[in-house]
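In: here is my input; please provide its structure:
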Amino acid sequence: MAKTGVIYGINGPVVSLQGDPGFQMNEMVYVGRENLVGEVIGLTSEKTTIQVYEETSGLKPGEIVIGTGSPVSVTLAPGILNNIFDGIQRPLTEIAKGSGYYISRGISVNSLDTDKKWDTHLTVKKGERLMPGAIIAEVQETRAIVHKVMAPPDTEGYVLDVVSDGLYTIEEPLLTLQLMDGTERKLTMTQKWPIRIPRPAAKRFPAVKPLITGQRILDTMFPLAKGGTAAIPGGFGTGKTMTQHQVAKWADADVIIYIGCGERGNEMTQVLEEFSKLIDPKSGNPLMDRTTLIANTSNMPVAAREASLYSGLTLAEYYRDMGYHVAIMADSTSRWAEALRELSGRLEEMPAEEGFPAYLASRLSAFYERAGMMQNLNGTEGSVTIIGAVSPQGGDFSEPVTQNTKRFVRCFWGLDKSLSYARHFPAIHWLTSYSEYINDLAPWYMDHVDKKFVHNRNRLMAILNQESSLMEIVKLIGADVLPDDQKLVLEIAKVIRVGFLQQNAFHKDDTCVPLEKQFKMMEVILYLYKRSRTLISMGMPMSVLKEEDIFDKIISIKYDVPNDKPQMFQEYMKLIDEFYNRVMERNA
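Out: Okay, here's the model as predicted:
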């Protein structure tokens, strides 16, 4: 018999019940006549507090709240990929069939299609001992991803009976298991998992492999590890969403979970339209075949915004358990923090800095801590990488969400308003950004790309830092008074900024650049610097060097050298030598 309570107070999405109806903390409940979905967030002997994931207008005291006996959970089974859900895993396409363009309240739809039959290949035999998390069947979920059906993490026993390969729905039993206590249990493709509890893993590994994105400023200057965490903070219009789009399109992750948390509806529409047209460069299949979208736009109820991050994270951990590398794009964690602030205000909790709740830091850390490269219970290896956008008001990085996020992420890609106004994209500023993964990933770069990769990267950063300090002098007294060796630093820094860090998302070769080409570009730029410095040290003025068009030629390498023709870089080395010889002859 389901437990019930009676509403006596309503404050926006927060509903209070008198007394203790016997609900559990974090239990999912149905509120009022329309069965609005809610979650228990506070329990005392006098009062029970519930946050409702839907609009509460029209709800009134005296209506009944019915408990479900289980926490807010997501359904895990084939059918998650190539789908778009709201914050509590209701498929928007199914909702649209029932309620049109606006989500009607209390609408109840299955998270996944229970009628579709999947071609299932069983991987266990009768009499076998089944360990927690073991793979029991395989289903070709999309053209890109084989879905590995697993035993729940709390299940162990012996297989009494197993079906033959064939077509089955996600709710049909695939095998009968005798548990260790002697009871029998039938396993289907479906698991339910509470969104606020991390899925268990056998072991966590340190970061040793980079997440390769094809974006030069990320891969070379500020790399992110698989299983790592990154933040993209930036003011309005600096390109947070577009940077995440580029990473989602080109990163070498197997599965992408894109969480639109409190963002504008038109941005989510753009994601939907773009991703459905894109072809995955690795497999040649549509990109949506390995992508799931969770849309919780800014006009949807705030409580569901808070849940959407955890829903996406649980889906990511489920695919990690199959042995896949998953990347989560959370856009944006600031809107999630604002939802926490609004709920905290309605609960009359003591506010901390800028009105955010005192537990903002612990919630952020609990979110980012669920990333990692893991050895799963079934022996496979998988990872969850979290890339969270932060939208500080007015672009002020000293506000609480950015500062607290900085404490828990090891990669910080700071977007700069002045760069985006100058049309320099991605507008990630090389002086405010950092990556703590560089030393961890250095052995990988040395083994898989070139021994000099990290050394060259550090030299480029040194030149950019030098330029920054020289620009202070230039602003005061102009560039003409600088000695020629410092003028050369400014010229090479410009080549690095425009020719290497700036990238064109609409150019077929420049939108995604392999690591080999990134390394060769660094080699050419540094070779030009070396040759030019020799000329300057021999007394050649910088004005003579600039008469040649070599600097512009090196800047345009990113367009002129196709990604599949790295041998062309030798020609540019020869061009630099010819430039060196010409200047020497002219001034002999």
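
In: CA atoms for contacts and neighbours, from now on please.
Out: OK.

In: give me the buried stretch members for the lengthiest helix in the chain, please.
Out: Assignment by DSSP state H gives helix 453-477 as the longest helix of the chain. Using 16 or more other Cα atoms under 10 Å as the burial criterion, the residues of helix 453-477 that qualify are F453, V454, N456, R457, L460, M461, I463, L464, E467, L470.

In: would you list these in TSV and tack on distance to E338?
Out: Shown next, in TSV, are the buried residues of helix 453-477 (distance: Cα to Cα, whole Å):
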residue	distance to E338
F453	41
V454	39
N456	42
R457	38
L460	39
M461	36
I463	40
L464	36
E467	38
L470	41
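
In: who are the packing partners of the lengthiest strand in the chain?
Out: Taking DSSP state E as the criterion, the chain has its longest strand at strand 381-390. Here strand 381-390 is seen to pack against strand 229-233, helix 240-250, helix 302-321, strand 325-331, helix 333-346, strand 372-375 when contacts are counted using 3 or more Cα pairs under 8 Å, 6 or more residues apart in numbering; DSSP states H and E.

In: do that again at 7 Å, thanks
Out: The contact analysis (3 or more Cα pairs under 7 Å, 6 or more residues apart in numbering; DSSP states H and E) places strand 381-390 against strand 229-233, helix 302-321, strand 325-331, helix 333-346, strand 372-375.

In: how about the ones you listed, which one is nearest N35?
Out: helix 302-321 (15.3 Å; Cα to Cα).

In: give the contact list for G382.
Out: Taking Cα atoms under 7 Å, 6 or more residues apart in numbering, we find G382 in contact with R320, D321, G323, Y324, H325, M373, M374, Q375.

In: neighbours of the closest residue to the fifth one other than its chain neighbours, how many?
Out: Distances taken as Cα to Cα, 6 or more residues apart in numbering place S383 nearest to H325, at 4.7 Å, with adjacent residues excluded. Look at S383: counted by other Cα atoms under 10 Å, it has 29 neighbours.

In: one more to put side by side:
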Amino acid sequence: MSRGTIKKVAGPLVIAEGMRDANMYDVVRVSNQRLIGEIIEMHGDQASIQVYEETSGLGPGEPVESMEVPMSVELGPGLIASIYDGIQRPLDDIMKISGNSLKRGVEVASLKRDKKWTFVPVAKPGDEVEAGDVLGTVQETIVVTQKIMVPYGIKGKVKDIKAGEFTVEEVVATIETADGDKELTMMQKWPVRKGRPYLKKLPPEMPLVTGQRVVDTFFPIAKGGVAAVPGPFGSGKTVIQHQLAKWAEADIVVYIGCGERGNEMTDVLNEFPELKDPKTGQSLMERTVLIANTSDMPVAAREASIYTGITIAEYFRDMGYSVALMADSTSRWAEALREMSGRLEEMPGEEGYPAYLGSRLAQFYERAGHVISLGKDQREGALSVIGAVSPPGGDISEPVSQATLRIVKVFWGLDASLAAKRHFPAINWLTSYSLYVDNMEHWFNEEVAADWMSNRQKLMGLLQDEAELEEIVKMVGMDALSPSDRLKMEAARSIREDFLHQNSFHEVDTYTSLRKQYLMMNLVIAFYEQSVDALEKGASVQKLISMEVREKIGRFKYTLENNLEEEYKKISDELVTEIANVLGKEDF
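Out: Next up is the predicted model:
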């Protein structure tokens, strides 16, 4: 082991000398308090170490010891429903040792060593196995079955495999390899800065259905895709992430609270166990891993928390699950990078952020994807990443937002003015975009309806026309508009208020299936197109706008799923009748 002594302490940065034999990214223990840190720069025999705990009281001459392994996470049964800090220390176990205040130098195992899990073997003696093959399963929660896989780099024949109850450290299988027998436990370790390998990456052609209309219809994210949610304070970033965690078609949710305010993280920790998973009726925590790294925790641990979270997410992706990772927020992570870069005296880039900000963000987001995992059964897994960005003052021209937008393919731009009008989700339909739409056109048209994409285009066109007409209305008033433009404004208002506005606390409106979204689009388009037709035949625009059926079109979003077709037909018939009535009255 490489041992050295502290030469200099600057906040979370410690410089140690006598570390010639240590390597980059080695985990080190600093001082007699054994604070955990990681080597981030080497100069001769001097190592720059970012310490993941409070460094007050440290001084020159104290010992530093390299553990000669990179920063890694423990992967195995016990991850689900856990609440970790940024370096995968379970907060409940730390509390048992040190009470409510986080003490320094606490060493606790990431996975509980005393808990026994029931291991059910799938492989049998004599089977040829390689990395990624499933040896057996563990029922971790009511919802999640964890697959115990052969670790990367091991290939051979199963010599012995056991069944029964074991801790994560007990041997469950022995593999005969070319290098001798390897004993395997249910736990494996993986370095956080290195993406887990897979066989093949698949194109993003299938949507991650979220049940949120503005997302699924206008700005869909692909399974295995990446999205950014930038928005100012109070615009609803956290509410959107909660909705996606609850409703998105993901088997596992990994939520990283990176540098968030303590009270916000407390809300998450209190709410997630209370939230009912709509698919299973169980608590949402039964398929969730939480990483809590609040803004008052040591700044360097923020940097680690993002990598810790995505490595855990990749592990579940390798089992063939669809995983959604929420990072809230990458701006605080970038601030931690900026602080460490400043202490290392590196040349600053734009607004003081390090020059490598963009490449670090890309390394993180590029670990998402829809992949075929290692192993003979070729499981398909997906890791979708949704990163919240908190630009100062809501200005998305700042470096973190811009670097993120260069990487991600979905941009849900939150708008403070929409939030002030109580329009939620406050996603601005004029500035947001999704670059996955063209890839997924075939899927939507095949799986939902043949005219899904053309309907979506009609709605977007109406909203864009409305934005242009708004300028005229502001200058000369609504009366200056032609009847056809007036109708266009009304149809766009219907899209905004009836379709895009969604109440996350309403038991029916909180989630909308793709079929229901399609029928809602159809009703709005039918009102507009039939009204335009009636207008050409001489109908009064005022009477068309004030038809009673419009109220029913607006309330269609509160229709239960099993009554959809019946209610849709009823409203469609009423619309035809009322337009005929308007035309009939005009004839007299």
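
In: out of the contacts of G382 of structure 1, which is nearest to F569 of structure 1?
Out: Distance from F569 of structure 1 was checked for each of those by Cα to Cα. The minimum falls on H325, at 32.8 Å.

In: what does the closest one align to in structure 2?
Out: With TM-score structural alignment defining the correspondence, H325 of structure 1 maps onto S322 in structure 2.

In: correct me, but that match touches A248?
Out: No. Contact criterion Cα atoms under 7 Å: S322 of structure 2 and A248 do not qualify, at 9.9 Å.

In: out of these two, which sits in the busier spot?
Out: Comparing S322 of structure 2 with A248 by neighbour count (other Cα under 10 Å), the higher total belongs to S322, at 25 against 21.

In: residue contacts, the more buried one?
Out: Counting by Cα under 7 Å, 6+ apart, S322 of structure 2 has contacts A250, D251, I252, G381, A382, L383.

In: picking up where we left off before, neighbour-wise, which of the contacts of G382 of structure 1 leads?
Out: D321 (29 neighbours).

In: residues contacting it?
Out: Contact analysis of D321 of structure 1 by Cα under 7 Å, 6+ apart lists N376, G382.

In: how about E342 of structure 1?
Out: With Cα under 7 Å, 6+ apart, E342 of structure 1 has no contacts at all.

In: what does it align to in structure 2?
Out: Residue correspondence to structure 2 (TM-score structural alignment): E342 of structure 1 is matched to E339.

In: distance of its match from R302 of structure 2?
Out: When distances are taken as Cα to Cα, to the nearest Å, E339 of structure 2 and R302 of structure 2 turn out to be 11 Å apart.

In: now do A467 of structure 2
Out: Applying Cα to Cα to A467 of structure 2 and R302 of structure 2 gives a distance of 41 Å.

In: before we move on, the earlier item: so the residue nearest to H325 of structure 1 is in contact with Q375, correct?
Out: No. In this structure, S383 of structure 1 sits apart from Q375 without contact. The criterion is Cα under 7 Å, and the distance is 8.7 Å.

In: so where do the strands sit in the stretch 401-550 of structure 2?
Out: For the stretch 401-550 of structure 2, strands defined by DSSP state E, counting those that start in this stretch occupy the ranges 410-411, 433-434.

In: return the most buried member of those strands.
Out: strand 410-411 (a mean of 24; mean count of other Cα atoms under 10 Å).

In: which other residues reach it?
Out: F219, I221, V226, A227, A228, V229, S432, Y433, S434, L435.

In: quick one: map the third one onto structure 1.
Out: In structure 1, the residue paired with V226 of structure 2 is T229, using TM-score structural alignment.

In: how close does that match get to L545 of structure 1?
Out: 43 Å.

In: tell me which of the two has more neighbours.
Out: Taking T229 of structure 1 and L545 together and counting by other Cα under 10 Å, T229 has the greater number of neighbours (25 against 18).

In: ok, that one - contacts?
Out: With contacts defined as Cα under 7 Å, 6+ apart, the neighbours of T229 of structure 1 are Y368, A371, T385, I386, I387, V409, R410, C411.

In: just put the residues you listed in TSV and tack on distance to R586 of structure 1.
Out: What follows is those, written out as TSV (distance: Cα to Cα, whole Å):
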residue	distance to R586 of structure 1
Y368	60
A371	59
T385	55
I386	55
I387	53
V409	54
R410	51
C411	48
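
In: closest to S332 of structure 1 out of those?
Out: The shortest separation between S332 of structure 1 and any of these is 9.7 Å, and it belongs to I387 (by Cα to Cα).

In: and that closest one, how many neighbours?
Out: The number of residues packed around I387 of structure 1, counting by other Cα under 10 Å, is 29.

In: just give me the match in structure 2 for it.
Out: Residue correspondence to structure 2 (TM-score structural alignment): I387 of structure 1 is matched to I386.

In: and for stretch 538-546 of structure 1, what span of structure 2 is it aligned with?
Out: Going by TM-score structural alignment: stretch 538-546 of structure 1 matches residues 537-545.

In: one more: stretch 297-306 of structure 1?
Out: On structure 2, the counterpart of stretch 297-306 of structure 1 by TM-score structural alignment is residues 294-303.

In: and that stretch, what's buried?
Out: With burial defined by 16+ other Cα under 10 Å, the residues of stretch 294-303 of structure 2 counted as buried are T294, S295, M297, P298, V299, A300, A301, R302, E303.
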